[in-house]
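# sequence-free structure coming up:
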């Protein structure tokens, strides 16, 4: 489950407050410990000074330290009347106890080093020297209760911890309450506002957060300004999309129209590039594209396939004597006649000035090819009128067809037809069927 921003801030505040309080409490505890320690030592020092004063009075009366009567009661009274003092004694320079108060737990005071006295349970020790008596040095020692100091300090720390815990708990509750009212609720309101925003309704103009004077107010104002700009941008975008859609439709229509026109032009160019303009026959380019494919298909499927190659007689004579216009008229006329006489599945090609090739498919026999050659002969030899002149032409035709006895390709079949045509022209015949 995700942690809310309010909870995160409250946790951070709690950790920070706890850490700061711990540091302050630690420093304060050390200071209190040292202060109480000094206070106990000062009390003990004052008590020892009082005992020294009384001891000096006894010495002034001429008594030796070992002759002091009731000195133990004096030491015990000093211990009873001084808080923190648990032991007092008069000792010589060798550490021998001459008089002492009642020891606690039978503790004994010994010398660990010359002129250095300590307590066996490591209590704080105060040592004061007396004026020399004869040739010996005497000392008054007092032990301060370290356990009492530590117990008072422990009691103080417990109270401080209780107060610190109460302060931390109160601070956390107040912080959570403050964050909920001043951060949590406004942020939730902002989130709900963002979730329910509608660009078309212009929500948020009189929103409560706008009346605040903090960062959330700035966020709300900035958000409303952004939504206003976004709404305007959306409207502009919608208008732009409509215009763009309209332009796109117009462009698509233009492109479609241009594409159709271009396709027609390409088809026309393709056709013109493969069509002889005078006769309407296919040209050599078209023949080269189709011949091999149609030949192989016919060969695979066992279809009858034949090639007729024709060459016009006296065409050069007409061009030389009547002009090229007469020759063009003759070609146009002959082309129109031949196209009407051929079957729809047959095709005609002009491959030279007066040379033609005819592809005949699905012919039944040799006689059917002869009939085609006769039709071509009639179309060519029929008189042609041009500017009051009668033009007369002849034709020589070579015939070659696909045969099981001869294995050849399309170019070989053309070669056989070409040889047969020259035989017809040489022998003055109308047509010759190739004998391979």
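Arrived safely, thanks for sending. Keep in mind the model is a prediction, meaning the values are calculated, not measured. Numbering: from 1, shown residues only.
# Every contact and neighbour count from this point should use C-alpha atoms.
OK.
# so how far is residue 359 from residue 349?
8 Å (CA to CA, to the nearest Å).
# More neighbours: these two, which one.
Shown here are residue 349 and residue 359; by other CA atoms under 10 Å, residue 349 has more neighbours (24 against 19).
# Now the element after the helix or strand encompassing that one, going C-ward?
Using DSSP states H and E, residue 349 maps to strand 347-350. Counting by DSSP H and E, the element after strand 347-350 in chain order, helix or strand, is strand 355-361.
# Does residue 309 fall in a helix, a strand, or a coil region?
Using DSSP: H, G, I helix; E, B strand; the rest coil, the structure places residue 309 in strand.
# Thought residue 416 was touching it, still the case?
No. Counting by CA atoms under 8 Å, residue 309 does not reach residue 416; the two are 9.5 Å apart.
# what is in contact with the two at once?
residue 399 (CA atoms under 8 Å, 6 or more residues apart in numbering).
# Who has more neighbours out of these two?
The residue with more neighbours, out of residue 309 and residue 416, is residue 309; 29 against 23, by other CA under 10 Å.
# got the buried residues for the helix or strand harbouring residue 162?
Element membership of residue 162, judged by DSSP H and E, is helix 146-179. Residues of helix 146-179 classed as buried under the neighbour-count rule (16 or more other CA atoms under 10 Å) are 146, 149, 153, 157, 164, 168, 171, 172, 175, 176, 179.
# next helix or strand past that helix?
Heading C-terminal from helix 146-179 (DSSP H and E), you reach helix 185-195.
# Okay, one more to line up with it:
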């Protein structure tokens, strides 16, 4: 009788321990669900901030760049220099984020060497410098509305490079988005902007168009390379990594652009350019300063979205802002919005919506998959491995 009681007590104790373990597991799952939900809210808020920085910075920088050329600015290298040289405004933010959180202070065993980092940042800086120069030539020779619509083709280039560098998967909606954005840019080849207030000749239009398309391809490559560096080289998930990816390549790009500025001899005409600027000397300086600041605001948003999601998603948000620029250009620069531009804008927006819908489907699918295992964990105890 004593042995039977002991066996019974042992069974009851085992069941009690299993019940407590299951209760603890359910409690942990519930707590994890609450934490995950809290992180989701914070994540979407961060995404909204990054997207706002990107859209506002991009639109303001493009309009200020056009203002520089319209009011008497002629230096292609100065227009290029203001794009990467605004990094000093990020230095306070760099030291503010430095050392925050345990992941900021701990060095990963797989962290790259100093030489690898230098080569990486300098290589990205070269690409940025060349890309900024091509964008400056495009903005110099094209109406701002045409320029911004052609820039929408950068999404197609980015998707192409992401397929090879970032293992980006293509779906019917993404393919539809890329086709529409490509057609949107091609339509602009067949329009004649010579009647525009900017009086763009056919030769300058061709140069501006080619430079902008090549620059868009370079920007698409740059975004894919940044994502590749985050994943394969840096292997760090920190705020400091975002600023490193902005500051160091921008410093390298600034150095290369300064070499071009002095080698070309354009630096000699900058004083006279400032004196002859139609809005005055102070407005000349403020235009350049605020253009530089806006491009850095754009960089924070762009690199932040790459860091949190992907290069292609960052480019999609950038494409969303491009149709806004032509509308603002009509208001501030009296650009003409003809039928071809309207059709190009509609196709660009259609392509953007197509890609966003695919992102929504992917997000919904991932949530569905993640919710099912959690439900199973709440209902069934884990099997013990033999």
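Cool, got the structure. Everything quoted here is computed from the prediction, not taken from an experiment.
# TM-score for these two?
With the length set by TM-score structural alignment, normalised by the length of structure 2, the two chains reach a TM-score of 0.25; 132 aligned residues with a CA RMSD of 5.4 Å.
# picking up where we left off before, which secondary structure elements does the helix holding residue 162 of structure 1 sit against?
For helix 146-179 of structure 1, the packing partners by 3 or more CA pairs under 8 Å, 6 or more residues apart in numbering; DSSP states H and E come out as helix 5-60.
# chain center to the helix it packs on: distance?
61 Å (CA atoms, centre = their mean, to the nearest Å).
# residues making contact with whichever helix or strand comes after it?
Next along the chain after helix 5-60 of structure 1, taking DSSP H and E as the criterion, comes helix 71-81. With CA under 8 Å, 6+ apart as the test, helix 71-81 of structure 1 has contacts from 47, 51, 85, 86, 87, 88, 89, 99, 100, 101, 102.
# if we go to 7 Å?
Helix 71-81 of structure 1 is contacted by residues 47, 85, 86, 87, 88, 89, 99, 100, 101, 102 when judged by CA atoms under 7 Å, 6 or more residues apart in numbering.
# what comes up buried for the following helix or strand past that helix?
Remark: after helix 71-81 of structure 1, the chain's next helix or strand is strand 85-92, criterion DSSP H and E. Using 16+ other CA under 10 Å as the test for burial, strand 85-92 of structure 1 gives 85, 86, 87, 88, 89, 90, 91, 92.
# which strands and helices sit next to the next helix or strand after strand 85-92 of structure 1?
Using DSSP H and E, the next helix or strand after strand 85-92 of structure 1 towards the C-terminus is strand 97-100. For strand 97-100 of structure 1, the packing partners by 3 or more CA pairs under 7 Å, 6 or more residues apart in numbering; DSSP states H and E come out as helix 71-81, strand 85-92.
# For residue 369 of structure 1, which of the ones you listed is the nearest?
Closest to residue 369 of structure 1 of those, according to CA to CA: strand 85-92, at 151.4 Å.
# on contacts alone, who are the packing partners of the closest one?
helix 71-81, strand 97-100, strand 138-144.
# between it and helix 5-60, how big is the angle?
Strand 85-92 of structure 1 and helix 5-60 are oriented at 40 degrees to each other (axes from the mean of the first three to the mean of the last three CA atoms, to 10 degrees).
# now the angle from strand 85-92 of structure 1 to strand 138-144?
Going by the same axes, to 10 degrees, strand 85-92 of structure 1 makes 160 degrees with strand 138-144.
# Off-centre distance for strand 85-92 of structure 1?
The answer for strand 85-92 of structure 1 is 83 Å, by CA atoms, centre = their mean.
# If I take it and helix 71-81, what angle do their directions form?
Using the same axes, to 10 degrees: strand 85-92 of structure 1 against helix 71-81 is 150 degrees.
# can you give me the strands for the stretch 301-436 of structure 1?
For the stretch 301-436 of structure 1, the strands defined by DSSP state E, counting those that start in this stretch occupy 305-313, 347-350, 355-361, 384-386, 389-391, 394-401, 431-433.
# now those as a markdown table including distance to residue 291 of structure 1?
Below are these laid out as a markdown table (distance: least, CA to CA, whole Å):
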| stretch | distance to residue 291 of structure 1 |
| --- | --- |
| strand 305-313 | 10 |
| strand 347-350 | 11 |
| strand 355-361 | 9 |
| strand 384-386 | 32 |
| strand 389-391 | 33 |
| strand 394-401 | 13 |
| strand 431-433 | 20 |
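# Determine which stretch of these is the most buried.
strand 394-401 (a mean of 26; mean count of other CA atoms under 10 Å).
# so what secondary structure elements neighbour it?
Partner elements for strand 394-401 of structure 1 (3+ CA pairs under 7 Å, 6+ apart): strand 305-313, helix 366-381, helix 410-427, strand 431-433.
# Can you tell me what sits against it?
305-314, 377, 380-381, 413, 416-418, 420-421, 424-425, 429-434.
# burial count for residue 40 of structure 1?
Applying other CA under 10 Å, we find 22 residues neighbouring residue 40 of structure 1.
# likewise the one 5 residues further on?
Using other CA under 10 Å, residue 45 of structure 1 has 19 neighbouring residues.
# need the contact list for it.
Counting by CA under 7 Å, 6+ apart, residue 45 of structure 1 has contacts residue 126.
# how far is stretch 144-153 of structure 1 from where the chain is centred?
67 Å.
# go on, stretch 149-166 of structure 2?
12 Å.
# possible to save the helices and strands packed on strand 97-100 of structure 1 as TSV with distance to residue 284 of structure 1?
Compiled in TSV, those are given as follows (distance: least, CA to CA, whole Å):
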stretch	distance to residue 284 of structure 1
helix 71-81	142
strand 85-92	137
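# Looking at those, which is nearest to residue 12 of structure 1?
The nearest among those, by CA to CA, is strand 85-92 at 47.1 Å.
# The closest residue to residue 347 of structure 1 other than its chain neighbours and residue 156 of structure 1, how far apart?
Closest residue to residue 347 of structure 1 apart from its sequence neighbours, by CA to CA, 6 or more residues apart in numbering: residue 359 at 5.4 Å. Distance check for residue 359 of structure 1 against residue 156 of structure 1: by CA to CA, it reads 125 Å.
# Could you list the buried residues of the helix or strand hosting residue 135 of structure 2?
Residue 135 of structure 2 belongs to helix 114-141 when assigned by DSSP H and E. By neighbour count with 16+ other CA under 10 Å, helix 114-141 of structure 2 contains the buried residues 117, 120-122, 124-141.
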